[in-house]
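S.K.: one predicted model, sequence on top.
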Amino acid sequence: MKQDKLTRDPRQINALALAYMGDAVLEVRVRQHLIAAGEVKPNLLQRAAVRYVSAKAQASIVEGIWERLTEEEKAVLKRGRNAKSATVPKNANIAEYRLSTGFEALLGFLYLTRQEKRLDEILSYALEWVDSGLAAPTKE
């Protein structure tokens, strides 16, 4: 399949659009991680995935990786965090929800700027953070 060339500079893309892309990137990586770990039952996969993709978990991930981020990455994350969304969080407070949006914006930015190595590093940090038990627990 031919890869479409991104015609817009990702630095100029709306932060919520970056978060939309980052959400998809995270979802694919989490699914790969869970299946590689031997989890194969769909209902268990979905339950396990929540540990990584919930707003609470993502906010905790941001706290865990903040010092590892470059200034540019922090700026993108802050832009995503400060974006005004019409969505109201169900299982997180607004601060957690905004941090998770910022995290997803960062992932989307790295993906769209084709910084695959850095994206992989940050996703690896994130998965390790959750796997270590340091991420905020989620309610199922």
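M.R.: Structure's in. What do you need?

S.K.: only C-alpha atoms for contact and neighbour calcs from this point on.
M.R.: Noted.

S.K.: contacting residues for residue 11?
M.R.: residue 109 (Cα atoms under 8 Å, 6 or more residues apart in numbering).

S.K.: ok, structure two:
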Amino acid sequence: MDKPSELKSLALAYIGDAVYEMHIREYLIKLGNVKVQQLHQQAVTYVKATAQAQVIQQWLSEKHLTSEEEAVVRRGRNAKSGSIPKNTSVQAYKYSTAFEALLGFLYLDHQTERLTELMDTAITITEKGDGGNGTRVDSR
């Protein structure tokens, strides 16, 4: 992959979704959670559209992203997708796509340290804000 910035935003979001899902699964396993059903329910807290939208909006409002990252986010937010899932708002879906596109871009651009930093920050934001669901993962 020579220039990830030239990929379509939905392609970036596709890979970003997988990268974040894997990061979350590793995080939960490291906490010592082993029951698969419990792992899945906890993972959803982090990977659902409303949680991702909350994270990206906080990063934008706090000017946490570089100008290059903001450009990727804008492209991701404005990407035209065929359909919106029933269980989320259009706005949350657009921002979650932007979140995933950013992670996909950083992954494909081999910006591993920045990617890890943002994903770890996303976990912290989601846990503080309950991911919009009132559910926290017990990290004890």
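M.R.: Yes, it's here. Just so it is clear, the model here is predicted, and its values are computed rather than measured.

S.K.: quick one: what helix or strand has the residue mapped onto residue 62 of structure 1 from structure 2 in it?
M.R.: With TM-score structural alignment as the criterion, residue 62 of structure 1 lines up with residue 56 in structure 2. Assessed by DSSP states H and E, residue 56 of structure 2 sits inside helix 49-61.

S.K.: list of residues touching that helix?
M.R.: 45-46, 65, 70, 88, 92-96, 98-99, 122, 125-126, 131-132.

S.K.: what ranges do the helices span in structure 1?
M.R.: Chain-ordered helices for structure 1, with DSSP state H as the definition, fall at 15-36, 42-53, 55-65, 71-82, 94-112, 116-131.

S.K.: can you find the partner of residue 88 of structure 2 in structure 1?
M.R.: By TM-score structural alignment, residue 88 of structure 2 lines up with residue 92.

S.K.: sorry, slip of the keys, the one I care about is residue 73 of structure 2.
M.R.: Aligning on TM-score structural alignment places residue 73 of structure 2 opposite residue 77 in structure 1.

S.K.: what's the neighbour count on that match?
M.R.: By other Cα atoms under 10 Å, the residues close to residue 77 of structure 1 number 28.

S.K.: surely it and residue 110 touch.
M.R.: No - using Cα atoms under 8 Å, residue 77 of structure 1 is not in contact with residue 110, being 10.9 Å away.

S.K.: residue nearest the centroid of structure 1?
M.R.: residue 104 (3.8 Å; Cα atoms, centre = their mean).

S.K.: which ones are touching that residue?
M.R.: By Cα under 8 Å, 6+ apart, residue 104 of structure 1 lies in contact with 18-23, 26, 77, 80.
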